[in-house]
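A.B. asks: mind folding the following:
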Amino acid sequence: MNPTQNFDNSQALILIVDDLPQNLQVLGSILRKNKYQIAVATNGQQALDVLNNISPDLILLDVMMPGIDGHEVCRRLKEQERTREISIIFLTAKSETADIVKGFELGAVDYVTKPFNATELLARVKTHIELKKNRDVILNLNEKLEEKNKILEKLAVTDSLTRIFNHSHIIDRLSNEICAAQRHSDSLSITMFDIDHFKSINDTYGHQVGDDVLILVTNTIKDALREIDIIGRYGGEEFLVVMRKTDRKGCFIASERIRKQIEALTWEQEKLHVTISGGIGTIEGTEETAATMIKRADECLYLAKENGRNRIECGEID
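C.D. replies: Model (predicted):
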């Protein structure tokens, strides 16, 4: 299907630039009869001024004008991002190859020689108007495709329920942060959080309540973090938080604050009480990897559960 097959000429705006009133009259008459909208300028400077306020689909530009000639107008328009893509057809009394080539080198798409032949003029105008409209359609489709691709890219790294990073992406981010911390000799810590007795919550109150718990716990943790921190859903009821430029003690303080905020949450279900346990891992040495940091955090998390849950374990703080 041709995207311009239903195109109405009255939708197209053409700027005519010529210093001779009779040329403006002839061109305007031809184009108006074919339902094109017309704007005019009588010299190069006026054309540049007019183009500050309108964005035509096509410019018919006389080459020989006093002051700023057509070639210079074209050069300036092609230098500006806002006007760079406007198609320009030169109007010229010259038919020498050198002049025609110069026009194309400056960025013109076509030329029409004087005196004007109405049939030829309309054919060239129609061609370039339709090309412009086709470009607009393609550009619009590309923009929509880019938007959809961005959505798909986000979905590929996002957990569908909690809207935070999913397992694979939070691991990738942790690996990147370890490299950055090692490169700049920065501290880096992680906390592995786990919702206590989550299976029991699902069994007692149902999976919808379980989902509500996951979402509210996620949002509570997110709200307590700094902008530079990163959170992801590591597993079913487990969350991995990466804290940049944070040592073991700082991570423990931040994690303990989060634990208390979760413990203080209130729920519609009168007997529901949600707590979390946490285990901390801190970067150690140049051979550190995401796997080794997570292993240490997981060991501390296991210790927190063994010691009664609803607590943070981090090993010895210097």
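A.B. asks: make it CA atoms for all contacts and neighbour counts henceforth
C.D. replies: Fine.
A.B. asks: for the spatially most central residue of the chain, give me its contacts.
C.D. replies: Centroid-nearest residue in the chain: residue 150, 6.8 Å away (criterion: CA atoms, centre = their mean). Residue 150 makes no contacts at all, as judged by CA atoms under 8 Å, 6 or more residues apart in numbering.
A.B. asks: would you do the same for the sequence below? I want to compare the two.
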Amino acid sequence: MRFSRIVLEQSLQKIGYSDIRLATSGEEALAMATERRADVVLADWVMPEMSGLELLGAIRRLDEQRHWYTAVLLFTAKGGNEALLEAFRHGVDDYLTKPPDHDELAARIYGAGRIASLHNALLQTTDAVQAANRELLAANQIDTLTGLGNRRYLELRLEAMLLSAQTRKSGVCLALVAIDHFKQVNERYSYDVGDEMLNNVALRLRNAVRPTDVITRHGEDTFAIAMAYQEPSHPRPDLFARLVETAGVRPYASDMGNIEITVSIGAHCHQPGAATEPLSDFIGTAEENLSAAKAAGRNGYVYR
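C.D. replies: The predicted structure follows:
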């Protein structure tokens, strides 16, 4: 057993992994995972005292308590579809037949790590959204249609971001995203479809930005995204081009069929180290840029 663990550790080191912890039993592995979270756990299906499937169940219960996801791979000498089905019925992410091939091990570990990263990114985003919504509901700063913050919430958060930027010599950017001719959507399809459209745009914008960025509803047809950044070269103009593509290029599915819209974006940024503008001037400049973007045509942006 010890020889197998050492060989496994050496194989993992060869493919670039360094944070490797070795356990001599399922109980010890569970204790290690309890003390410090793991992204991926490799375990033998057959172990003394606690089997691999029992360890898997214990890790799943532990993950539920701390809102985390650990990818679990089992090594087994068992073959056939029945063993495979049994493993997946218990919630295993993947399994390897002993002795594992070096290339197969690398591929399976990479895949398991990606599964864990995706799960945990989703959990982190969900936690951030839920925490923000609790804060908004408590302070009456939420838009009841989309569940986003309202204009008052944006002003409070943006003011705090600008104060922090002044202290830390960092940057802040505000992007206003407006649906072009939104009134025509309501008139042509109905207000219910218009409300559905607003929620769909809000969802696409949420998925396009970082969990730490602040998204609010700024007006009837307009959303605001406040972003903090450290790099002097950010934000790059391709960010706004990507937001245009995300929100306004692909059609939206509805009960009335696919609906195509366009968006206009006006953005204004506080550069690291620059003098801080009053909040009203900062928002006002972004609104002026939005008006310029609308005047210039659809699916475009103005950032200056």
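A.B. asks: after the host helix or strand of the residue nearest to the centre of the first structure comes which helix or strand?
C.D. replies: Using DSSP states H and E, residue 150 of the first structure sits in helix 118-157. Using DSSP H and E, the next helix or strand after helix 118-157 of the first structure towards the C-terminus is helix 167-184.
A.B. asks: could you tell me where that next one falls in the second structure?
C.D. replies: Per the alignment by TM-score structural alignment, helix 167-184 of the first structure matches residues 151-168 in the second structure.
A.B. asks: average distance between the matching stretch and the first structure?
C.D. replies: Stretch 151-168 of the second structure, aligned to the first structure and superposed, deviates on average by 0.6 Å (mean CA distance after the TM-score superposition for the first structure).
A.B. asks: in that stretch, what counts as buried?
C.D. replies: 151, 153-154, 158-159, 161-162, 165-166 (16 or more other CA atoms under 10 Å).
A.B. asks: centre of the chain to it, how far?
C.D. replies: Distance of stretch 151-168 of the second structure from the chain centroid (CA atoms, centre = their mean, to the nearest Å) equals 22 Å.
A.B. asks: residues contacting that stretch, please?
C.D. replies: Outside stretch 151-168 of the second structure, the residues touching it (CA under 8 Å, 6+ apart) are 136, 141-142, 170-172, 214-219, 224, 226, 228, 270, 272-276, 279.
A.B. asks: buried subset of those residues as a PyMOL selection?
C.D. replies: Those of the contacts of stretch 151-168 of the second structure that count as buried under 16+ other CA under 10 Å are selected in PyMOL with:
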select buried, resi 136+141+142+170+171+172+214+215+216+217+218+224+226+228+270+272
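A.B. asks: quick one: which of the contacts of stretch 151-168 of the second structure sit in strands?
C.D. replies: Taking DSSP state E, the ones among the contacts of stretch 151-168 of the second structure that sit in strands are 171-172, 214-217, 224, 226, 228, 270.
A.B. asks: now find how far off-centre the helix holding residue 150 of the first structure is within its chain.
C.D. replies: 18 Å.
A.B. asks: what's the angle between that helix and helix 167-184?
C.D. replies: For helix 118-157 of the first structure against helix 167-184, the angle by axes from the mean of the first three to the mean of the last three CA atoms, to 10 degrees is 90 degrees.
A.B. asks: and helix 118-157 of the first structure, what's buried?
C.D. replies: Residues of helix 118-157 of the first structure classed as buried: 121, 125, 128-130, 132-133, 157 (neighbour count, 16+ other CA under 10 Å).
A.B. asks: now the two most distant members of these.
C.D. replies: Greatest spatial distance among these (CA to CA): 121 and 157, at 54.1 Å.
A.B. asks: residue contacts, residue 149 of the second structure?
C.D. replies: 133, 136, 141-143, 215-217.
A.B. asks: residue 103 of the first structure too?
C.D. replies: Per CA under 8 Å, 6+ apart, neighbours of residue 103 of the first structure: 71, 90.
A.B. asks: which residues in the stretch 1-150 of the first structure form strands?
C.D. replies: Assigned by DSSP state E, counting those that start in this stretch, the stretch 1-150 of the first structure shows strands spanning 13-17, 37-41, 58-62, 87-92, 110-113.
A.B. asks: any chance of these in TSV, plus mean neighbour count and distance to residue 140 of the first structure?
C.D. replies: Converted to TSV, these look like this (neighbours: other CA atoms under 10 Å; distance: least, CA to CA, whole Å):
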stretch	mean neighbour count	distance to residue 140 of the first structure
strand 13-17	23	19
strand 37-41	18	23
strand 58-62	25	19
strand 87-92	24	18
strand 110-113	19	25
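A.B. asks: tabulate the ones you listed (JSON lines), appending distance to residue 76 of the first structure.
C.D. replies: Shown next, in JSON lines, are those (distance: least, CA to CA, whole Å):
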{"stretch": "strand 13-17", "distance to residue 76 of the first structure": "15"}
{"stretch": "strand 37-41", "distance to residue 76 of the first structure": "16"}
{"stretch": "strand 58-62", "distance to residue 76 of the first structure": "13"}
{"stretch": "strand 87-92", "distance to residue 76 of the first structure": "12"}
{"stretch": "strand 110-113", "distance to residue 76 of the first structure": "18"}
